[in-house]
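Participant: Quick one, structure for this:
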Amino acid sequence: MKALQILSIVIILFGFSQCGSMQFDKNPPFKIISATYQNWVGGQPGVKGTNVKIQFTSTKTIQFDSIYFDNRVAKLETKNSNDNLLIGYFNTSSIKRDIILDANPTKELKNPVLEIKKFPFDLKENEAVISYKINDEIKYYKINELIKVNSTNLLK
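Facilitator: Coordinates of the predicted model:
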């Protein structure tokens, strides 16, 4: 019974240490000017996605890595025109990959293995987390107010 108590305490402490390692940076070396997202639909049935655009300013060089949004992860792309711009492209298409179904199970071994990963953050609909590196240390910053842009808003 005592071993069970010690094991449960170790598991609880390990669980809290995992949450503590993913704390958000309160004072990042950049300032978010605007953060928007837009859903899009392609020309073929089932082809769709979401683009997240983040405009920022910074006096330091920052290596942006990923964006976590809508229970998905995407690599961030940096666009430098007049303003610094980060873009995350999320493919939400419903087109399925071809899988092999056969009476002979050895032919089905070529099918890709489905990976189920737990999403590391609990986010609301208009929240996102971006990861970036400074001095080889990965940091996370939470954006609380992403604004949804409709295609009708773009025409104004």
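
Participant: When you work out contacts or count neighbours from here on, use the C-alpha atoms and nothing else.
Facilitator: Fine.

Participant: Nearest residue to the most centrally placed residue in the chain in space, ignoring adjacent ones along the chain?
Facilitator: Nearest to the geometric centre of the chain sits Tyr68, at 1.8 Å (Cα atoms, centre = their mean). Using Cα to Cα, 6 or more residues apart in numbering and skipping residues adjacent in sequence, the residue nearest Tyr68 is Val129, 5.1 Å away.

Participant: What are the buried residues along the strand or helix carrying the one you found?
Facilitator: Taking DSSP states H and E as the definition, Val129 sits inside strand 128-134. Residues Ala128, Val129, Ile130, Ser131, Tyr132 are the ones in strand 128-134 that count as buried (16 or more other Cα atoms under 10 Å).

Participant: And it, what does it pack against?
Facilitator: Under the contact criterion of 3 or more Cα pairs under 8 Å, 6 or more residues apart in numbering; DSSP states H and E, strand 128-134 touches strand 63-69, strand 137-143.

Participant: this one as well, want them side by side:
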Amino acid sequence: MKTVIRIISILIIALSVTFCASKQEFQSEFPQEIIAAYYQTNKEDGKTYFFIDLKEQLNSKLQLEEVHFNDKTAVFESISKNTFRAQFNNKSKNTDLILDGNASKEYGNKAPSVKKSKFVLKSNEAVVQYSKKNQKYYFKIINVNERQVR
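Facilitator: The predicted structure follows:
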């Protein structure tokens, strides 16, 4: 009886440690000063661009990797030494669906792929994923505003 209790308690401890390790924790501060974080939606090409402007050039030990915003993920690219941009494609791919009263004629239709976001965010929040010495970190940005395209 004691061995059964020990086995169950070891399993419970192992599971609780496993779930704690898989949770991504946000950093309280970003390693460099962020001047602005904003997004722009271009209605012509149907894309949303997310920008981060830093006060100084990005430290060589840091690398901006991804941004999670509005249930989408995009990779950062450098525009200048202080400005980084990520591009989201808002238009869905035009896939032809066959709709017919006879279900056998709809055989070639593909089910839509639905990706669940890693984070639960409000519409004005974003999470920046960056790495420092091959270690991944997450920083949550609050009050991301939209700026008009010039």
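
Participant: what TM-score comes out when they're superposed?
Facilitator: In this superposition the chains share a TM-score of 0.72, using TM-score structural alignment, normalised by the length of structure 2; 138 aligned residues with a Cα RMSD of 3.1 Å.

Participant: contacting residues around the residue nearest to Tyr68 of structure 1?
Facilitator: Ile67, Tyr68, Phe69, Tyr140, Tyr141, Lys142, Ile143 (Cα atoms under 8 Å, 6 or more residues apart in numbering).

Participant: gap between the fifth one and Tyr132 of structure 1?
Facilitator: Tyr141 of structure 1 is 8 Å from Tyr132 of structure 1, where distance means Cα to Cα, to the nearest Å.

Participant: which position in structure 2 aligns with the residue nearest to Tyr68 of structure 1?
Facilitator: Val129 of structure 1 maps onto Val127 in structure 2 when the alignment is built from TM-score structural alignment.

Participant: Include distance to Phe121 of structure 1 when you put the helices and strands packed on strand 128-134 of structure 1 into JSON lines, please.
Facilitator: Formatted as JSON lines, those follow (distance: least, Cα to Cα, whole Å):
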{"stretch": "strand 63-69", "distance to Phe121 of structure 1": "8"}
{"stretch": "strand 137-143", "distance to Phe121 of structure 1": "10"}
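
Participant: Can you show me the helices along structure 2?
Facilitator: Along structure 2, counting by DSSP state H, helices occupy 2-22.

Participant: Report the contact partners of the aligned partner of Asn89 of structure 2 in structure 1.
Facilitator: If you follow Asn89 of structure 2 across to structure 1 using TM-score structural alignment, you land on Asn91. The neighbours of Asn91 of structure 1, taking Cα under 8 Å, 6+ apart as the test, are Lys48, Gly49, Thr50.

Participant: so how far is Phe16 of structure 1 from Asn91 of structure 1?
Facilitator: Counting by Cα to Cα - Asn91 of structure 1 and Phe16 of structure 1 are separated by 33 Å.

Participant: ditto for Gln23 of structure 1
Facilitator: Distance from Gln23 of structure 1 to Phe16 of structure 1, counting by Cα to Cα: 11 Å.
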